[in-house]
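1. I'll drop the sequence and a predicted model, then ask my questions.
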Amino acid sequence: MTLETLFEDFKTKKIIVLGDVMIDAYLTGRVDRVSPEAPVPIVNFSKREERLGGAANVALNLISLGAQVTMSTVIGQDKEAETMLQLLEEQAISTSGIIRSKERQTTVKTRVIGNHQQLLRVDQEQTNDISTSEENALLSDLENLLKSGCDALIFQDYNKGVLTASLIEKVIDLTKQYNVLTTVDPKLKNFLAYKEVTLFKPNLKELSEGVQMKIDFAKEPKQFERAIEKLKSIVQPDIVFVTLSEHGVFIENKESKHHILAHKRTISDVSGAGDTVISVATLCLAAGVKIETLAAMANLAGGIVCEYRGVVAIKAQELFDEAKKLGIKC
């Protein structure tokens, strides 16, 4: 397989993204004075922007790389849900796996920006676990999606209540039944619940908290190795893939393990880099490339998006050009 055929193969993949979606809203304006009512800046409002965030940003990355994507989640029956559905449909992300519940609030994170600086963030969210009826409805829709055929399912967890321990277990059973690959971008609450998935991708901090071990990758590599062994003994994934920030990434399966160094970059914003990494890793996994190629491509993609301010999706052409320049082999 060449890079050219790999990127063409991305366009044939059908991916389900299951997890917590949110709207990232931005209120932007100028600050020229301080309020007489309290020692706070007055923002002279100029525009409002709404973007897809959370698990929906993973879907955006997959769409950007040419894949066909279905979003699976639970949102509210509020006006924010209407905005969410509109944003997804504008990006050609299927909403057929979305459950709307009057018991649920759609998550919105609103950032107030004045003179190009974030002054405040206001979160509208509900983080308790979804109800049994919501879980059953989501599971029913998911089984129909899996029956109709897909290549991989991504668990994208932001601790907002969609990915309950029981749902995780039931979905993993279903994916095995329908022979669908599973990849995980975990959070602490249900970190050890993703048993026997295909690929498990924590960052170093999540790994440390998840297995309850202090890890200094640079100074104590043996401790890192012990943490990986502990994780494997509990979760038993086919592949462990850990992002290590400035130290690159680590990947291991039964046959081999690799440490891929980070590329030198001018970092503007690390927000959303994990979303990009799991998206590229999943597509590479579905394409059947070697794990060292998967790690190299995902590591490269995560670095590229860090050069942009704000949460952005990876551009397929930019990733292809850099991979070609670096001589990444498939």
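-> Perfect, thanks for sending it.

2. hey, let's count contacts and neighbours off CA atoms from now on
-> Will do.

3. Which stretches in the chain count as helices?
-> Counting by DSSP state H, the chain has helices at residues 3-10, 55-64, 79-90, 132-147, 165-177, 204-211, 221-235, 273-287, 291-305, 316-326.

4. Which elements pack onto the last one?
-> Secondary structure elements in contact with helix 316-326, counted by 3 or more Cα pairs under 8 Å, 6 or more residues apart in numbering; DSSP states H and E, are helix 3-10, helix 291-305.

5. putting a second one here so we can go through both:
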Amino acid sequence: MTVPQDKLQLRADQFSHIKTLVVGDVMLDRYWFGRVDRISPEAPVPVLAVQDEQVRAGGAANVAHNLLALGAKSTLLSVVGDDEAGREIKQILNQHGAQTILTVDPGIKTIVKLRMIAQNQQLLRADFEQKPSEEVLAQCLSDYQLAVNDADVVILSDYGKGGLTHVATMIELARQAGKPVIIDPKGSDYSRYKGATLITPNMKEFEAVAGTVTSDADFGAKAQALRCELDLDYLLVTRSEQGMSLFTRDGDQVNSPATALEVYDVSGAGDTVISLMALVAVSEFTNEQKLTLANTVAGIVVGKLGTAVATIDEVIEKL
């Protein structure tokens, strides 16, 4: 089934009543913007003359930021180091209105991704990362048990950095509390996500788990088999220029074409999609409308450079 192009309307306060809990790997995205006009005399590499520096909340923190931009309430639970990057993440999110439960692990440094960009082209990315300690992760699980009861929906943002070591227990606790659980997965072991409401792999991630897709029919069969195996209500596969496909518990497959007119940067697009899907999971929309909205927010954010968000006003305008 392909989504019909019906008129879909949102209000500016559409999601303002929804309380979300975001758990996962947070990071600080640093950007150095500049120009390259020469090659280094020391080695055959470009010399970036830095003209501007920016910092943005990345990873699970970007999910929280996207939820706020769409008008919802958001609480972020994660781990940071006792350093300036961790404090910057907290400050950015607090400025945007998020509540934060950030456990400080003095034994690690906050994850930082540094991107160097010239003339809107990324030259290099440098990653600084360490995994949290077991003691700190146990504290996070304890905090989660308290926070989950106040949320309408839970988003688990897995970047494979260790913050979701207890993801299976988190899913179980959320479902016991009657809360939908939306997950952006990572890695090849999806058994840890069993029982979630929805997971949102991209096509590359999906094929790494389900096997190479050889046809549309094969794609549908593999997707429904994975959804059944993991006991999911929904499986959403994002397929780049082919749009998105949503597989449901009743056996339906809903397809929606991509809407982006121009793609500048796909970094963070998955954060935007999972944020939207979390909000519509506790709202009155049809599956076709959910997919239309997901494609709309994705089309907005890939048209921006760097880690970005889609605001509710932008979504209304694009619709």
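-> Everything's here; your move. Values in this document were obtained by computation on a predicted structure and should not be read as measured data.

6. Got a TM-score for the two of them?
-> Put the two chains on top of each other and the TM-score (TM-score structural alignment, normalised by the length of the second structure) is 0.91; 311 aligned residues with a Cα RMSD of 1.8 Å.

7. circling back: so which of the helices of the first structure comes closest to residue 45 of the first structure?
-> With Cα to Cα, the closest approach to residue 45 of the first structure among these belongs to helix 79-90: 20.5 Å.

8. want to throw the helices of the first structure into JSON lines with mean neighbour count and distance to residue 245 of the first structure?
-> Formatted as JSON lines, the helices of the first structure follow (neighbours: other Cα atoms under 10 Å; distance: least, Cα to Cα, whole Å):
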{"stretch": "helix 3-10", "mean neighbour count": "16", "distance to residue 245 of the first structure": "25"}
{"stretch": "helix 55-64", "mean neighbour count": "26", "distance to residue 245 of the first structure": "19"}
{"stretch": "helix 79-90", "mean neighbour count": "16", "distance to residue 245 of the first structure": "30"}
{"stretch": "helix 132-147", "mean neighbour count": "16", "distance to residue 245 of the first structure": "33"}
{"stretch": "helix 165-177", "mean neighbour count": "16", "distance to residue 245 of the first structure": "27"}
{"stretch": "helix 204-211", "mean neighbour count": "19", "distance to residue 245 of the first structure": "8"}
{"stretch": "helix 221-235", "mean neighbour count": "16", "distance to residue 245 of the first structure": "14"}
{"stretch": "helix 273-287", "mean neighbour count": "25", "distance to residue 245 of the first structure": "10"}
{"stretch": "helix 291-305", "mean neighbour count": "25", "distance to residue 245 of the first structure": "9"}
{"stretch": "helix 316-326", "mean neighbour count": "14", "distance to residue 245 of the first structure": "19"}
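
9. Figure out which of those is closest to residue 154 of the first structure.
-> In terms of Cα to Cα, the element of those nearest to residue 154 of the first structure is helix 273-287, at 7.5 Å.

10. I'd like to know how far the residue in the second structure sticking out farthest from the centre sits from residue 219 of the second structure.
-> The centre of the second structure is farthest from one residue, residue 41, which by Cα atoms, centre = their mean lies 40.8 Å away. According to Cα to Cα, to the nearest Å, residue 41 of the second structure and residue 219 of the second structure sit 51 Å apart.

11. picking that back up, dump the helices of the first structure into TSV; add distance to residue 107 of the first structure as well.
-> Below are these laid out as TSV (distance: least, Cα to Cα, whole Å):
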stretch	distance to residue 107 of the first structure
helix 3-10	30
helix 55-64	12
helix 79-90	8
helix 132-147	16
helix 165-177	20
helix 204-211	23
helix 221-235	29
helix 273-287	17
helix 291-305	24
helix 316-326	29
